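> My questions are about this predicted structure, shown below with the sequence.
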Amino acid sequence: MARRVKIGLVQPNIWDDMDANVAQIAALARQARADGAELIATPENSGFMGANAAASVAAGRPEERHPALQAFRDMAKEMSAWFLVGSIAVKPEGANRNFNRSYLLAPDGEIAARYDKIHLFDVDLPSGETYRESNSIAAGDRGVLASLPFATLGMSVCYDLRFPGLYRGLAQAGADLISIPAAFTRTTGEAHWHVLLRARAIETGAFVIAPAMWGNHPGNRQTYGHSLVVDPWGRVLADAGEGVRAVTVEIDLAEVAKARAQIPAWRHDPSYAMPARAAE
């Protein structure tokens, strides 16, 4: 099994026009493929970014007739490459909320794996920004591993990044490559993005690929960009910085075994008791 592979990260600026968003991603994906990428990855919300929860819910479509998903499947087939759709809004028939669903597409355009975002971004930031993802998104309830010819992929989305237990479990189940597509806010991205991604790579001894959204979006939202690839030792191999662009980097998956042999903490979890919660 080949252990060296080129990863392409697509960093778009997504708005509330699905056709334009798909066209933008297609151009960037083709650039990454021309640079030799065998796995191309897009960020969270690759199909649509609405101004509010109502707009986001309205943009959701059932999987079997989702125009963005079909377009991405066609791209994977056209480029004959593995294609990670960071996420799109998928709404089952009759539902009043979407799933924030990530897809791994095979080079023939078939769906190889699906993952529904587990942790929902319901926060009030010191900047005054308020987010209630649960108003428009239904949470997933299971971790997902996917088999590629060169790696076992553990899938996640954005806010999942802040919950290390998920990544511990994925690594212990066999993941040596972890995807964390995101639309991180500029406020939280500047503070936490790099350090959290490096921590997840170090804790699991896995490669982390994190395609990210960048720019200004409807509803006065700003995202941070800085799509990253991090190796199992915590070194940043690629950082897209700011702007609309694609970056491609070669990784050597043999580095996973090296890092885990040096610091095998990913499999040293003992059982222990926790103290009772203190009275409030």
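Okay, I see it.

> Every contact and neighbour count from this point should use C-alpha atoms.
OK.

> How is the nearest residue to residue 205 once chain neighbours are set aside assigned, secondary-structure-wise?
In space, residue 205 comes closest to residue 232 once its chain neighbours are excluded; the distance is 4.4 Å by Cα to Cα, 6 or more residues apart in numbering. Secondary structure, DSSP: H, G, I helix; E, B strand; the rest coil: residue 232 is coil.

> next one: residue 94
coil.

> these two touch, right, the residue nearest to residue 205 and residue 209?
No. With contact defined as Cα atoms under 8 Å, residue 232 does not reach residue 209; the gap is 11.0 Å.

> re earlier: could you give the number of residues near the residue nearest to residue 205?
Look at residue 232: counted by other Cα atoms under 10 Å, it has 26 neighbours.

> State the distance from it to residue 255.
Separation of residue 232 from residue 255 (Cα to Cα, to the nearest Å) stands at 7 Å.

> Equivalent analysis for residue 57, please.
41 Å.

> Chain neighbours aside, what residue packs nearest to residue 32?
For residue 32, ignoring the flanking residues on the chain, the nearest one in space by Cα to Cα, 6+ apart is residue 8 at 5.2 Å.

> Longest helix in the chain, by number of residues?
Longest helix in the chain by number of residues (criterion: DSSP state H): helix 18-34.

> List the contacts of the residue nearest the centre of the chain.
Taking Cα atoms, centre = their mean, the centroid of the chain lies closest to residue 181, which sits 1.8 Å from it. Listed by Cα atoms under 8 Å, 6 or more residues apart in numbering, the contact partners of residue 181 are 41-44, 86-87, 156-158, 209-212.

> same check, this time on residue 149
Residue 149 makes contact with 1, 2, according to Cα under 8 Å, 6+ apart.

> Spell out the secondary structure type for it.
coil.

> go on, residue 7?
strand.

> Use this one as the comparison:
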Amino acid sequence: MTEPVKVAAVQMVSTPKVEENFAAARRLIMQAARQGAQLVLLPEYWPIMGMSEADKVAHAEQPGAGPIQQFMADIARQERIWLIGGTLPLASAEPGKVLNTTLVYDPAGQRVSRYDKIHLFSFAKGDESYDEARTIVHGAEVSTFEAPFGRVGLSVCYDLRFPELYRAMGECALIVMPAAFTYTTGKAHWEILLRARAIENQCYVLAAAQGGKHQNGRRTWGHSMLVDPWGEVRDVLPEGEGLVMGDIEPRHLHGVRESLPALKHRKL
């Protein structure tokens, strides 16, 4: 495929109520589809941002069954889009813990790929403290899938700090990054890391973030964006609900790799 493909990242301020988040996601996905998006990315934790870290455990679903997965399959089929479902809690073998999982649905509503978040975030500074490993089990496998415009690499939030993950994906046309970066770490590192991953992998990076003050008191950074293979930010949404949109341009991607063939020059 050589023609541009329009993609969209959904930015949300998710709440503890799954039905409220369904309504917000539905509205924004439909808006993106009406504007021509063929691939839509939801943010991390889009179905639930609980009052405590343990709240998501109560909403854990078995693979292939449950209201969150049904919602994603149905709207992908309804809108005839590729839908990358941010993350949802899937049941794990460890009691009291879940997998933080990205599921991908094709325009027929069929699940075509799965990625369980590998790197789990922890951070402590002043009054802020997070430790995802208390309620989440590490994933173990790198995951990509083939879209009409090329390979798409799946990653989530804290993964962004580990460039070796992206090298393991092989050459991608697009890397996606659903996230719920904290305001503190996002302000410091979010944009520079997204642009670095785009530049070093010479591909597009589409990032869908949580972006605002949540009912549980957490503040997320937002700044969902689309970055091109040269590291240019094509679109960005600083805060609040909304969409980031732009085109994946195969000719531009090919041109960057031809003029600066860094991927061919790798020795390690």
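Nice, thanks for sending it over. In this text the structure is predicted, and so the values were computed from the model without any measurement.

> The residue nearest to residue 205 of the first structure pairs with which position in the second structure?
By TM-score structural alignment, residue 232 of the first structure lines up with residue 229 in the second structure.

> measure its match to residue 215 of the second structure for me?
36 Å.

> got the buried residues for the longest helix of the first structure?
For helix 18-34 of the first structure, the neighbour count (16 or more other Cα atoms under 10 Å) marks 18, 21, 22, 24, 25, 26, 28, 29, 30, 31, 32, 33 as buried.

> Touching, the last one and residue 41? I think so.
No. Using Cα under 8 Å, residue 33 of the first structure and residue 41 do not qualify as a contacting pair, with a distance of 10.9 Å.

> distance of residue 36 of the first structure from residue 230 of the first structure?
Residue 36 of the first structure sits 19 Å away from residue 230 of the first structure, going by Cα to Cα.

> on that earlier part again, and the contacts of residue 181 of the first structure, which of them are in helices?
Among the contacts of residue 181 of the first structure, DSSP H puts none in helices.

> Out of the residues you listed, list just those in strands.
Among the contacts of residue 181 of the first structure, the members found in strands (DSSP state E) are 41, 86, 87, 209, 210.

> pretty sure the second one contacts residue 47?
No. Contact status for residue 86 of the first structure versus residue 47: not in contact, 9.6 Å apart, counting by Cα under 8 Å.

> So these two - more neighbours on which side?
residue 86 (32 against 28).

> tell me the contacts of the more buried one?
Taking Cα under 8 Å, 6+ apart, we find residue 86 of the first structure in contact with 41-46, 101-103, 157, 180-182, 211.

> Let me know the closest of those residues to residue 196 of the first structure.
For those, the closest approach to residue 196 of the first structure (Cα to Cα) belongs to residue 180, at 10.9 Å.

> Tell me how many other residues surround that closest one.
Residues near residue 180 of the first structure, counting by other Cα under 10 Å: 28.

> Report whether the expected contact of it with residue 211 is present.
Yes. Counting by Cα under 8 Å, residue 180 of the first structure does reach residue 211; the two are 7.1 Å apart.

> residues shared between the contacts of residue 33 and residue 41 of the first structure?
Residues touching both residue 33 of the first structure and residue 41 (Cα under 8 Å, 6+ apart) are residue 8.

> for stretch 159-166 of the second structure, how far is the first residue from the last?
9 Å.

> Name the residues that touch it?
Identification of contacts with stretch 159-166 of the second structure by Cα under 8 Å, 6+ apart yields 117, 118, 119, 120, 142, 153, 177, 193, 194, 197, 201.

> And the furthest pair within those residues?
Of all pairs drawn from the contacts of stretch 159-166 of the second structure, the greatest distance, 22.6 Å, lies between 120 and 201 (Cα to Cα).

> more neighbours, the two?
Remark: of residue 120 of the second structure and residue 201, residue 201 carries more neighbours, 25 against 19, as counted by other Cα under 10 Å.

> mind listing what the more buried one touches?
For residue 201 of the second structure, the contacting residues are 166, 167, 171, 172, 229, 263, by Cα under 8 Å, 6+ apart.

> how about it, what's its match in the first structure?
In the first structure, the residue paired with residue 201 of the second structure is residue 204, using TM-score structural alignment.

> Next one: its match relative to residue 263 of the first structure, how far apart?
Using Cα to Cα, residue 204 of the first structure is found at 10 Å from residue 263 of the first structure.

> all strands for the stretch 51-200 of the second structure, in order.
Using DSSP state E, counting those that start in this stretch, the strands of the stretch 51-200 of the second structure run over residues 82-84, 88-91, 98-105, 111-116, 122-125, 128-131, 144-147, 150-154, 174-179.

> Could you export these as TSV, including distance to residue 223 of the second structure?
Shown next, in TSV, are the strands of the stretch 51-200 of the second structure (distance: least, Cα to Cα, whole Å):
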stretch	distance to residue 223 of the second structure
strand 82-84	18
strand 88-91	21
strand 98-105	20
strand 111-116	23
strand 122-125	20
strand 128-131	20
strand 144-147	24
strand 150-154	19
strand 174-179	10
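
> just so I know, which of the ones you listed lies nearest residue 233 of the second structure?
Of all the strands of the stretch 51-200 of the second structure, strand 174-179 comes closest under Cα to Cα, at 14.1 Å.

> what span of the first structure lines up against the closest one?
Structural correspondence for strand 174-179 of the second structure: residues 177-182 of the first structure, per TM-score structural alignment.

> Just list the residues touching residue 257 of the first structure, thanks.
Residue 257 of the first structure sits next to residue 205 when contact means Cα under 8 Å, 6+ apart.

> Which residue in the second structure aligns with it?
Aligned partner of residue 257 of the first structure by TM-score structural alignment: residue 254.

> and its match, how far is that from residue 3 of the second structure?
Remark: distance between residue 254 of the second structure and residue 3 of the second structure (Cα to Cα) = 12 Å.

> go on, residue 248 of the second structure?
Taken as Cα to Cα, the span from residue 248 of the second structure to residue 3 of the second structure is 9 Å.

> Might one say that residue 46 of the first structure is in contact with residue 72?
No. Checked against Cα under 8 Å, the pair residue 46 of the first structure and residue 72 is beyond contact range at 9.9 Å.
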